[in-house]
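Asker: no FASTA, just this:
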């Protein structure tokens, strides 16, 4: 698989996840937010809760599925990036937060698994 098709698949998965979250009433605050310690795929607002949503897409499950790919190292990186986001966005600095994982496994149609409050920091 070349890098372009992998990137296109990731973008399509992220768009699918965003639509799904918006259909469930969440509002987009930021997409592909980057800082020196990492990237946040989707930062959403669920009522008054800031949701850091990690979108994981897997074409094959030979190395584990999309959910399993959010390991301890990835969770730590997400937590650090979320901390930077909150420091730079004073409006949300004291809001309740949670980390969700939207795992998308390649099927036809794609299977989306939205895990709310997937991990604590």
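Answerer: In hand now; what should we look at? Quantities reported herein were computed from a predicted structural model and do not represent experimental measurements. Numbering: from 1, shown residues only.
Asker: drop to CA atoms for contacts and neighbour counts, all remaining ones
Answerer: Will do.
Asker: Please identify the helix or strand for the residue at minimal distance from the centre of the chain.
Answerer: Closest to where the C-alpha atoms of the chain average out (C-alpha atoms, centre = their mean) is residue 54, at 1.6 Å. Using DSSP states H and E, residue 54 falls within strand 49-58.
Asker: Which SSE is immediately downstream of that strand?
Answerer: Counting by DSSP H and E, what follows strand 49-58 is helix 72-88.
Asker: buried ones in that next one?
Answerer: 75, 78, 79, 80, 81, 82, 84, 85, 86 (16 or more other C-alpha atoms under 10 Å).
Asker: My guess is the second one contacts residue 38. True?
Answerer: Spelled out, that is residue 78. Yes. The pair residue 78 and residue 38 passes the contact test of C-alpha atoms under 8 Å, sitting 7.0 Å apart.
Asker: If you count residues, where's the longest helix of the protein?
Answerer: For the chain, the helix that runs over the most residues, judged by DSSP state H, is helix 3-23.
Asker: next up, a second structure to put side by side with the first:
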């Protein structure tokens, strides 16, 4: 596995654990279809949550949230509908969240930030 892929996978695990600690139940990871990928699918009360996870080692090239574009958010909304249809999960509300993970390595602890309702 490439170092970048391993970092991304670790970030998604950290993000899932973080959301679970908040009481948000993660129900799917890395769901893919021909239109794209959803990092995490979760349920927060009666709300379906689609979480986009961005992981970096540092802020050298900008904050991870900066890489979530309007086009990405539009694609995530489409993917949320496709996921819901495929899994027959129909909740009254949908929310797209962003989770940023800064994982510097070297024994230093990662930092997780969570923004609700980004798109």
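Answerer: Thanks, I have it. All values reported here derive from a predicted model rather than from experimental measurement.
Asker: Could I get the TM-score for this pair?
Answerer: After superposition, the two chains reach a TM-score of 0.88 (TM-score structural alignment, normalised by the length of the second structure), with 116 aligned residues with a C-alpha RMSD of 1.5 Å.
Asker: hang on, the earlier thing: how about the residue nearest to the centre of the first structure, what's its match in the second structure?
Answerer: Aligned by TM-score structural alignment, residue 54 of the first structure pairs with residue 52 of the second structure.
Asker: pretty sure its match contacts residue 38?
Answerer: Yes. With contact defined as C-alpha under 8 Å, residue 52 of the second structure counts as touching residue 38 (6.9 Å).
Asker: closest to residue 111 of the first structure among the buried residues of helix 72-88 of the first structure?
Answerer: residue 75 (22.4 Å; C-alpha to C-alpha).
Asker: how far away is residue 44 of the first structure from residue 117 of the first structure?
Answerer: Here the criterion is C-alpha to C-alpha, to the nearest Å. By it, residue 44 of the first structure lies 13 Å from residue 117 of the first structure.
Asker: Comparing the two, which shows the higher neighbour count?
Answerer: residue 44 (23 against 14; other C-alpha atoms under 10 Å).
Asker: And what about the more buried one, helix, strand or coil?
Answerer: With DSSP: H, G, I helix; E, B strand; the rest coil as the basis, residue 44 of the first structure sits in strand.
Asker: Would you mind listing the residues in contact with it?
Answerer: Listed by C-alpha atoms under 8 Å, 6 or more residues apart in numbering, the contact set of residue 44 of the first structure reads 26, 27, 28, 29, 30, 50, 51, 52, 53.
Asker: and in the second structure, which of these remain?
Answerer: Of the contacts of residue 44 of the first structure, the ones still in contact in the second structure (both residues aligned by TM-score structural alignment, their matches' C-alpha atoms under 8 Å) are 26, 27, 28, 29, 30, 50, 51, 52, 53.
Asker: With neighbour count and distance to residue 16 of the first structure added, can I get the contacts of residue 44 of the first structure in CSV?
Answerer: Converted to CSV, the contacts of residue 44 of the first structure look like this (neighbours: other C-alpha atoms under 10 Å; distance: C-alpha to C-alpha, whole Å):
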residue, neighbour count, distance to residue 16 of the first structure
26, 19, 14
27, 17, 15
28, 16, 13
29, 13, 17
30, 15, 16
50, 24, 20
51, 25, 17
52, 26, 16
53, 27, 13
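Asker: Contacts only, for residue 95 of the second structure.
Answerer: 47, 48, 49, 50, 116, 117, 118, 119.
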